[in-house]
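Novice: Provided below are the primary sequence and the corresponding predicted coordinates.
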Amino acid sequence: MNESLLTEIQDRILFLTLKRPESLNSFNLEMLTGITNSILEAENNPEIKVIVISGAGRSFCAGGDVKTMGNTNASDVYEHIGVLNKCIKAIKDTHKPVIASIHGFAAGAGFNLALACDLIIAAEDSKFALSFSQVGLISDGGGSYFLPQLIGPHLAKQFFFSGEAVSAERMAQLGIVNFLVPAKDLKEETVKYANKLAGGPGKAFGMMKKLIDHSFTSNLDEILEKERMIQTLMVATEDHHEGVLAFKEKRKPVFTGK
């Protein structure tokens, strides 16, 4: 049993709840390994359509545990970040949509964990902070990659250099947060949206995710050819046939992800 991560499957949705509330869900190896393994298992489970990551207690995730900093050597740090990197890669590599449901603080690598997800739903009073500079460190967990792509290098440098907390409203204005909801409605709204995705064309969602992510490292010709090849495969899926039939019959499609 993983004491740092709560894992639940409900109605085609895998819920991963970071469970170290006494330290604002700061990372440890058990938590990171648990997230990675759970996502890898979900990737191979056709019953799971969507993954939701959230935090227990007062906050989403504080990132690295500041209480243990200064007591580790370079080798330990190198190994720990390697485990973190596997977790980030698992989120990006899975074909299943991954939603980060944020309340309280998402700080440091906890913010970067959210950035690795496909969508962010945040409570209106939540805050985001790239707090690495405040302890004399650089970003880890992929923030140096994700954030500049979302908001450009100048603003990314401002956030990294200052380390100051930024409101969820500002993050929504910048396009980092997809949906802002009242704190009391966060879980309900997250589940509602996850269920909406779970009822969608899973294979198409997975391919959309890959194409969009690859667009940052591909040129137009490469993306056009990928679209051409993938669409050739998509027209043979059951979801496509169901979508066309539902359109003709003027009803809502019932997708199965096949």
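Specialist: Looks like it arrived, so ask away.
Novice: can we go C-alpha only for contacts and neighbour counts from here?
Specialist: Fine.
Novice: Spell out, range by range, the helices that occur in the stretch 51-200 of the chain.
Specialist: Per DSSP state H, counting those that start in this stretch, the stretch 51-200 of the chain has helices spanning 74-93, 109-116, 143-151, 153-162, 168-173, 186-198. These are given in chain order.
Novice: Single out the most deeply packed of those helices.
Specialist: helix 109-116 (a mean of 26; mean count of other CA atoms under 10 Å).
Novice: Show the contacting residues for the spatially most central residue of the chain.
Specialist: When the chain is reduced to its mean C-alpha position, the nearest residue by CA atoms, centre = their mean turns out to be Cys117, at 1.6 Å. When the contact criterion is CA atoms under 8 Å, 6 or more residues apart in numbering, the partners of Cys117 are Ile91, Lys92, Pro97, Val98, Ile99, Ala100.
Novice: a markdown table for those residues, including distance to Leu24?
Specialist: Below are the contacts of Cys117 laid out as a markdown table (distance: CA to CA, whole Å):
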| residue | distance to Leu24 |
| --- | --- |
| Ile91 | 21 |
| Lys92 | 24 |
| Pro97 | 25 |
| Val98 | 21 |
| Ile99 | 19 |
| Ala100 | 16 |
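Novice: Now do the strands in the stretch 151-258 of the chain.
Specialist: For the stretch 151-258 of the chain, applying DSSP state E, counting those that start in this stretch gives strands covering 166-167, 179-181.
Novice: this is the other structure I want to compare:
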Amino acid sequence: MTDAHRAEESVLLHRDGRLARVTLNRPARRNSFDLAMLARFEDVLHELSRDDGTEVVLLTGAGTAFCAGTDLHELATLDARATMSVQRRTAELVERWYRLEQSTVAALNGPAIGSGAVLGLASDLRVAADTCFATFPEVGFGIPLTWSGMAILADLVGADLAKRWLLLGDRIPADELRDLRLVTEVVEPGRLADAATGLAERLLATSAVGRSMTKRAARLAGPRFEAAANDSYLGALSVALRPAGDYLARDPR
């Protein structure tokens, strides 16, 4: 693939020995997911799931944002059936990322918004640039957080704090993410790549079997994706019932 073609890909996959780097690559839309990007990420996950040579996967975003979740501008153009499909596929995407056999590291290079934050938090380990923050603005748009977000947030910080974040749309700065142990380290943006790579190298220095078995054991105590299965239906219904202008006018993406 030529450099020009790679630049057009909405999700980039680069392998370096036992380490794979995945980059969300729609910086003009703050790496929010449209249908093409969703399909590309699904393909990347399928490829990684069949890749016995890769042991650690590092996820980050191009540009100044990590991920702004679903592209609301495209979502507003979809009919009810297509909206339902998007909600279902994105929830499955997060679960597949969470259940990936390889160890996963998220390098949060900038704002992680709504379901984009959910994707980052579904990684095994996370580091953040000091310009990063997480926020969940969905309730302000009249829609719930989907992508199995409540299940993951409740598992990480407890249901009460997760509910407060969602109801108030709080902005959680990088230092608070660190204090809550949601990220292992907060660094200047120019040091993020090295910090994430260093974390990946620490993982690669340990037993692949031990890491895999630890992930399998953690899944038993992790978020209950089955209990969040209605996310896609609730999300699709709420989007269908809201006039597009109600949330697009305040879209932070």
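Specialist: Thanks, I have the structure now. Keep in mind it's a predicted model, so treat the numbers as computed, not measured.
Novice: quick one: TM-score?
Specialist: With the length set by TM-score structural alignment, normalised by the length of the second structure, the two chains reach a TM-score of 0.81; 218 aligned residues with a CA RMSD of 1.8 Å.
Novice: With respect to Pro46 of the first structure, which of the helices of the stretch 51-200 of the first structure lies nearest?
Specialist: Among the helices of the stretch 51-200 of the first structure, helix 186-198 comes nearest to Pro46 of the first structure, with 11.3 Å by CA to CA.
Novice: The closest one maps to which residues in the second structure?
Specialist: Under TM-score structural alignment, the match for helix 186-198 of the first structure in the second structure covers residues 192-204.
Novice: any idea which of the contacts of Cys117 of the first structure is closest to Lys210 of the first structure?
Specialist: For Lys210 of the first structure, the closest of the contacts of Cys117 of the first structure turns out to be Lys92, at 8.6 Å, with distances computed as CA to CA.
Novice: The helices of the stretch 51-200 of the first structure: which one's closest to Ala246 of the first structure?
Specialist: Among the helices of the stretch 51-200 of the first structure, the nearest to Ala246 of the first structure by CA to CA is helix 186-198 (17.2 Å).
Novice: mean shift between that closest one and the second structure?
Specialist: After superposition onto the second structure, the average distance of helix 186-198 of the first structure to its aligned residues comes to 1.2 Å, using mean CA distance after the TM-score superposition for the first structure.
Novice: Mind listing residues that contact that helix?
Specialist: Applying CA under 8 Å, 6+ apart, the set of residues contacting helix 186-198 of the first structure is 11-13, 49-52, 97, 99, 101, 103, 121-123, 181.
Novice: Ile81 of the first structure is nearest to which of the strands of the stretch 151-258 of the first structure?
Specialist: strand 166-167 (24.9 Å).
Novice: follow-up on the earlier one: farthest pair in the contacts of Cys117 of the first structure?
Specialist: Taking CA to CA as the measure, these reach their widest spread between Lys92 and Ala100, a distance of 12.7 Å.
Novice: Show the contacting residues for Leu237 of the second structure.
Specialist: Ala80, Met84.
Novice: what's the closest non-adjacent residue to the alignment partner in the second structure of the residue nearest to the centre of the first structure?
Specialist: Residue pairing (TM-score structural alignment): Cys117 of the first structure is matched to Ser123 of the second structure. Once its chain neighbours are removed from consideration, Ser123 of the second structure has its nearest residue in Thr104; the separation is 5.3 Å (CA to CA, 6 or more residues apart in numbering).
Novice: now the one you found: how far from Thr64 of the second structure?
Specialist: Thr104 of the second structure sits 21 Å away from Thr64 of the second structure, going by CA to CA, to the nearest Å.
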